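[1] when you get a sec, could you give me coordinates for this:
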Amino acid sequence: MAAVGWGAYKPEHDVQGSERAREREERRDGALAARAAFEARRREEADELRAELWLSAAPSRLIRAAADRAGLMPAQVLAQLAERVVVGEDGTVSIPPFTPSR
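    Below you'll find the predicted structure:
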């Protein structure tokens, strides 16, 4: 500071310090945004169910055929089936007719 003639530190004149402070603030904002996005994904995933499903040949062929006709992956057709499940008062499970779509 003495070399440049400053009697006291003046942040507005400290270009290097101001740049570093700005970079630090950008990193902090990025980290906060990433953490918020992580927390949002975690909350959403708490409501999700992931399962591995093994079907015998006949149902597997039907799912694959429906997926091919709709231009979907078999897992997408299964997800659409699951979204339409209706559970009756007596515990019966059914799915009303529908056409898989994108």
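[2] make it CA atoms for all contacts and neighbour counts henceforth
    Noted.
[3] what's the spacing between the spatially most central residue of the chain and residue 32?
    Note on the chain: the residue nearest the mean C-alpha position is residue 41, at 5.2 Å, using Cα atoms, centre = their mean. Distance of residue 41 to residue 32, computed by Cα to Cα, to the nearest Å: 14 Å.
[4] rewinding a little: secondary structure element holding the residue nearest to the centre of the chain?
    Assigned by DSSP states H and E, residue 41 belongs to helix 15-46.
[5] report the next helix or strand after that helix in sequence order.
    Next along from helix 15-46, by DSSP H and E: helix 57-70.
[6] who's in contact with that following helix?
    73, 74, 76, 77, 78, 100, 101, 102 (Cα atoms under 8 Å, 6 or more residues apart in numbering).
[7] now show me the structure for the sequence below, then we'll compare the two:
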Amino acid sequence: MGGAACGVEASGWAVYEPDRDSAGTTWAAERTIRRERALAAHTAHLEQRREAAQEMRGEVWLPAGPGRLLRQAAARAGLTPQEVLAQLASRVAVGEDGTVSVAPFIPSR
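    Take a look at the predicted model:
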């Protein structure tokens, strides 16, 4: 730490005074800002991971007939087939006996 002592001696200070050290104060403020940004980014990343863990992604292969009907329904609603499938999935009801059903609905934005 000879460099710091030399700086204090060169400045004429008897002891180091942080309030008078403009370079050190600036660096400390920048460090605090960098740390706050890093913590915010880390928190956002953790939240994304939590949300992603609750999501389910899948790939659906439909025969030509049902695929065509899905594309037609999507086109009428101004949606993509994936958006219609997402709306369909959000309306799924599972009975106590394990049956899966969806009440009729009109896809919409």
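[8] about what we covered before: in structure 2, which residues correspond to the helix holding residue 41 of structure 1?
    The counterpart of helix 15-46 of structure 1 in structure 2, counting by TM-score structural alignment, spans residues 22-53.
[9] compared with structure 1, how much does the matching stretch deviate?
    Its aligned residues in structure 1 lie a mean 1.0 Å from stretch 22-53 of structure 2 after superposition (mean Cα distance after the TM-score superposition for structure 1).
[10] number of residues surrounding residue 77 of structure 1?
    Applying other Cα atoms under 10 Å, we find 22 residues neighbouring residue 77 of structure 1.
[11] cool, and residue 70 of structure 1?
    Burial of residue 70 of structure 1, expressed as a neighbour count using other Cα under 10 Å, amounts to 15.
[12] identify the residue of structure 2 aligned to it.
    Match for residue 70 of structure 1 (TM-score structural alignment): residue 77.
[13] tell me how far its match lies from residue 43 of structure 2.
    On the measure of Cα to Cα, residue 77 of structure 2 and residue 43 of structure 2 end up 37 Å apart.
[14] how about residue 14 of structure 2?
    Using Cα to Cα, residue 14 of structure 2 is found at 43 Å from residue 43 of structure 2.
[15] more neighbours: these two, which one.
    Set residue 14 of structure 2 next to residue 43 and count neighbours by other Cα under 10 Å: residue 43 wins out with 12 against 9.
[16] ok, that one - contacts?
    With contact set as Cα under 8 Å, 6+ apart, residue 43 of structure 2 has no partners.
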